[in-house]
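J.: sequence plus predicted model, see below.
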Amino acid sequence: MERTELYRRYRPQNFSEIVGNEATIKSLKKELENGSHTFLMTGPAGCGKTTLARIMAKEVGAGDLSIHEINSAENRGIDTAREVMEQMRYNPSDGKAIVWIFDECHQWLAPVQNAFLKALEDTPQHVYFFLCTTDPQKLIAPLKTRCSIINVKPLTNDEMTYLLKRTARAEKIKIGNEVYERICEIAQGGSRKGLKLLAKVIYLDSDEERLEVLKAGEDNETAESLELCRALCKKTGLKALLGLLKNVDTSDPEKVRQGVMGYMNSCLLKGVVTNEIVATLQAFSSADTYRNGKVALTVAIVDRCDMIEE
């Protein structure tokens, strides 16, 4: 297995393997006991919402063939809702239940959210819905009221350190506390990011090398984002800006958008006011990264250039 797959290799398979979120798990179990069949799992990216939903799917007795995991960013049309409502009428092909897990469900279009209201309210006894989102504010109120809301929190530093050490022990690798502390600082409670960072350095020969790689990675990410922001403040053309965007880590496009807006706002507060800065702030303020992902960043840059030309 690839070394970069640590977060998949050590993904929890049951409640006892989950680190942190004890109160959340207790609440989830209680809701199940109370007969809940529809759950809205909220929390930042990489904190374990989907993993928890997969474990719950097994807990309610769904077999592998009866667990349907759907990427809402790619399936946000009305046909998705119609297909689910058709399938939920049938009995599970294996196991005792049918489960649908919707990742990033806030990307559903409004008609889709409305179409799911009846399914979430009149859910058959053998059907369970787990809706996962990083941005519940994008969901309509009637949809949220039909769900048991489960808030999944980022890990504390102590919890993250325990997770990292447990993984390193399983790989039979000894790592110093300073490395764990650095990963905790960068990961900011995201278990997936923490394990990805660990995978990046775990097989290096020394802690000195590990710290150098972690620092270089963080510095590169910061440098590339700053370079884009500085270029946006100047009379930089569209082609050059898109070239700089390619160098930026856009795995979390909302983070990039917020970073650009923060930089422009800082410039304005310092008294640096140019057409380029104002246009950039306006364009990125309107960018909907939750709905359109990375494409929204490209569109924002195009809009910024169009505003300046006008």
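T.: Great, that's in hand. Numbers count the residues shown, from 1 in each chain.
J.: CA atoms for contacts and neighbours, from now on please.
T.: Noted.
J.: and Lys30, how many neighbours does it have?
T.: 12 (other CA atoms under 10 Å).
J.: before we move on, which element is it in?
T.: helix 22-33 (DSSP states H and E).
J.: report all helices and strands that that helix contacts.
T.: Secondary-structure packing of helix 22-33 (3 or more CA pairs under 8 Å, 6 or more residues apart in numbering; DSSP states H and E): strand 148-151.
J.: which elements pack onto the strand it packs on?
T.: The contact analysis (3+ CA pairs under 8 Å, 6+ apart) places strand 148-151 against helix 22-33, strand 38-42.
J.: pull out the buried positions in the longest one.
T.: Of the residues in helix 22-33, those buried by neighbour count under the rule 16 or more other CA atoms under 10 Å are Ile25, Ser27, Leu28, Glu31, Leu32.
J.: angle of the helix holding Lys30 against strand 38-42?
T.: Counting by axes from the mean of the first three to the mean of the last three CA atoms, to 10 degrees, helix 22-33 lies at 170 degrees to strand 38-42.
J.: circling back: need the max-distance pair from the buried residues of helix 22-33.
T.: Across the buried residues of helix 22-33, the longest distance by CA to CA is 10.7 Å; it joins Ile25 and Leu32.
J.: name the next helix or strand downstream of the helix or strand Pro111 falls within, please.
T.: Assigned by DSSP H and E, Pro111 belongs to helix 110-121. Sequence-wise, the next helix or strand downstream of helix 110-121 (DSSP H and E) is strand 127-133.
J.: which strands and helices sit next to that following strand?
T.: strand 38-42, helix 49-59, strand 97-103.
J.: and the ones you listed: which comes nearest Lys294?
T.: The nearest among the helices and strands packed on strand 127-133, by CA to CA, is strand 97-103 at 16.7 Å.
J.: one more structure, for comparison:
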Amino acid sequence: MTEEKDLETAIGFKVIFKKEVSDKILWLTQNYEKEISGWLTGEMKGSYVYVDNILFPHQEVGGASVDTDGKNLIDLRKEYGDECLRIIGHWHSHNTMSAYWSSTDDDFMKIYVQPRDFGLFVVSAVDEPFRIKLIFMKPLMFSFDNVPYTTFFTNDTLAKELESMIKEKIVEVKFMQTEKSEEAINNSGNNLFNIEREVSKRVFINKKNNILYVRDLTPEMMDLFDNFINKIVKKKNMSEINYQNGTKTLVISCKNKRNSRILRDDAREILTRFFEEQDDVMNSIMEGENVDTGNQAYLDENYNYNNQREASGYPVWDHP
């Protein structure tokens, strides 16, 4: 990774987004809760890659995946015509995760660049800069990650256009229980999703600056965090980002790597217990039992988080 970054800096590659394109990417990343993708059009001149348009195919989206089949690509050509001949790369969002390349992304990039001279790939996530990779196939194969770029702030006037596009082209895949999925649910404590994976997507650290992000917090989750976060984190080190759907992201600046990791583990533990309690509640409701949904252990005014940590053998918090 370091060698690639040094090489790209020396060569001086840079990606320049037309304002309308970066606005659309930012708006969709921040306002559409699932992953979504688009094809990037433009050209390369010298060491600069110019991105001037983004084409949205019809696509099926899950919680953390996007699928565009052959028919949808044919429909894309019908809709956009020869503009498809100017495609130079691909963008997708990691709405509930950080901006990184998954193994699925790596496989897709390898397939895309095989018949081409080069490919541009962009992944975006809330509260993070774009992550950009350039792959060249001629004269030899070279890959440059974390390529610098120029971007712009989002434009609210795009909201109606993009909301209309989502309604027209995006199909959200619903969970359907089959024999295999039923077996998987039974083997995972009757959870309809993997709690550990869900929690790790919501709580992560930017290792470059020790900033902790706790994302997609509902009001119920915020009640849990307010009870201990405010006691161990100075207000000047914490901020909140509010979204139209009523959720929040906590952004916490930690003074060192150790504290950021301790707080990350604490946050993940709280969310894990929250999801486990919700799962128990749902199971109890299904069985017709009366249940308490108050998460009282966390909401009790006398609950002392440092005492709880000390009793568990963990270091007592100073502050991030």
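T.: Great, that's in hand. Quick caveat, the model's predicted, so the values are computed rather than measured.
J.: TM-score of the superposed pair?
T.: TM-score of the superposed chains, computed with TM-score structural alignment, normalised by the length of the first structure, equals 0.30; 167 aligned residues with a CA RMSD of 6.8 Å.
J.: re earlier: now the angle from the helix holding Pro111 of the first structure to strand 38-42?
T.: 130 degrees.
J.: what about Ala279 of the first structure, which SS state?
T.: At Ala279 of the first structure, secondary structure determined by DSSP: H, G, I helix; E, B strand; the rest coil is helix.
J.: and the residue lying closest to it once chain neighbours are set aside, what does it touch?
T.: Spatially, and ignoring its direct neighbours in sequence, Ala279 of the first structure is nearest to Arg304 (5.2 Å; CA to CA, 6 or more residues apart in numbering). Residues near Arg304 of the first structure by CA atoms under 8 Å, 6 or more residues apart in numbering: Glu276, Ala279, Thr280, Gln282, Ala283.
J.: go on, Ala119 of the first structure?
T.: Ala119 of the first structure neighbours (CA under 8 Å, 6+ apart): Met85.
J.: and it, how far is that from Ser27 of the first structure?
T.: 23 Å (CA to CA, to the nearest Å).
J.: kindly report the same for Glu159 of the first structure.
T.: Applying CA to CA, the value for Glu159 of the first structure to Ser27 of the first structure is 19 Å.
J.: wait, Tyr298 of the second structure sits on Leu224?
T.: Yes: contact criterion CA atoms under 8 Å: Tyr298 of the second structure and Leu224 qualify, at 5.8 Å.
J.: where's Leu244 of the first structure, which helix or strand?
T.: According to DSSP H and E, Leu244 of the first structure maps onto helix 238-247.
J.: list the helices and strands the longest helix along the second structure packs on?
T.: Ordering each helix of the second structure by length in residues (DSSP state H) puts helix 257-286 first. Identification of packing neighbours for helix 257-286 of the second structure by 3+ CA pairs under 8 Å, 6+ apart yields helix 195-202, strand 203-206, strand 211-217, helix 219-232.
J.: in the longest one, what counts as buried?
T.: Spelled out, it's helix 219-232 of the second structure. By neighbour count on 16+ other CA under 10 Å, the buried set for helix 219-232 of the second structure is Met221, Met222, Leu224, Phe225, Asn227, Phe228, Ile229, Ile232.
J.: any idea which helix or strand comes after that helix?
T.: Using DSSP H and E, the helix or strand that directly follows helix 219-232 of the second structure along the chain is strand 238-242.
J.: what does that next one contact?
T.: Lys248, Thr249, Leu250, Val251, Ile252, Ser253.
J.: which ones among the residues you listed lie within strands?
T.: Lys248, Thr249, Leu250, Val251, Ile252, Ser253 (DSSP state E).
J.: list just the nearest of the residues you listed to Leu162 of the second structure.
T.: Lys248 (22.1 Å).
J.: list the contacts for that closest one?
T.: Residues near Lys248 of the second structure by CA under 8 Å, 6+ apart: Arg215, Asp216, Leu217, Thr218, Glu240, Ile241, Asn242.
J.: just the buried ones from these?
T.: The neighbour count (16+ other CA under 10 Å) marks Arg215, Asp216, Leu217 as buried among the contacts of Lys248 of the second structure.
J.: find the nearest non-adjacent residue to the first one, please.
T.: It refers to Arg215 of the second structure. Thr249 is the one closest to Arg215 of the second structure (CA to CA, 6+ apart), at 4.3 Å.
J.: what number of residues lie near the one you found?
T.: Per other CA under 10 Å, the neighbour tally for Thr249 of the second structure reads 21.
J.: equivalent analysis for Leu131 of the first structure, please.
T.: By other CA under 10 Å, the residues close to Leu131 of the first structure number 27.
J.: from Gln113 of the first structure, how far off is it?
T.: Relative to Gln113 of the first structure, Leu131 of the first structure is positioned 11 Å away (criterion: CA to CA).
J.: could you do Arg166 of the first structure as well?
T.: Separation of Arg166 of the first structure from Gln113 of the first structure (CA to CA): 40 Å.
J.: same check on Glu254 of the first structure?
T.: Between Glu254 of the first structure and Gln113 of the first structure the computed distance is 22 Å (CA to CA).
J.: more neighbours: which of those two?
T.: Ranked by neighbour count (other CA under 10 Å), Glu254 of the first structure and Gln113 place Gln113 first, with 22 against 18.
J.: next, count neighbours for Val260 of the first structure.
T.: Applying other CA under 10 Å, we find 22 residues neighbouring Val260 of the first structure.
J.: that one - nearest residue in space that isn't next to it in sequence?
T.: Cys229 (6.0 Å).
J.: related to what we said a few turns ago, can you list the helices and strands packed on helix 257-286 of the second structure in JSON lines and add distance to Arg258 of the second structure?
T.: What follows is these, written out as JSON lines (distance: least, CA to CA, whole Å):
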{"stretch": "helix 195-202", "distance to Arg258 of the second structure": "18"}
{"stretch": "strand 203-206", "distance to Arg258 of the second structure": "11"}
{"stretch": "strand 211-217", "distance to Arg258 of the second structure": "12"}
{"stretch": "helix 219-232", "distance to Arg258 of the second structure": "15"}
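J.: which stretch among those comes nearest Asn186 of the second structure?
T.: When those are compared by CA to CA, helix 195-202 sits nearest Asn186 of the second structure, at 13.8 Å.
J.: relative to Ala23 of the first structure, how far out is the nearest residue to Leu228 of the first structure once chain neighbours are set aside?
T.: Computed as CA to CA, 6+ apart, the closest residue to Leu228 of the first structure that is not its neighbour in sequence is Leu244, at 5.8 Å. According to CA to CA, Leu244 of the first structure and Ala23 of the first structure sit 43 Å apart.
J.: who are the packing partners of the strand ranked longest in the first structure?
T.: Longest among the strand segments of the first structure by residue count, using DSSP E, is strand 62-71. Applying 3+ CA pairs under 8 Å, 6+ apart, one finds that strand 62-71 of the first structure contacts strand 97-103.
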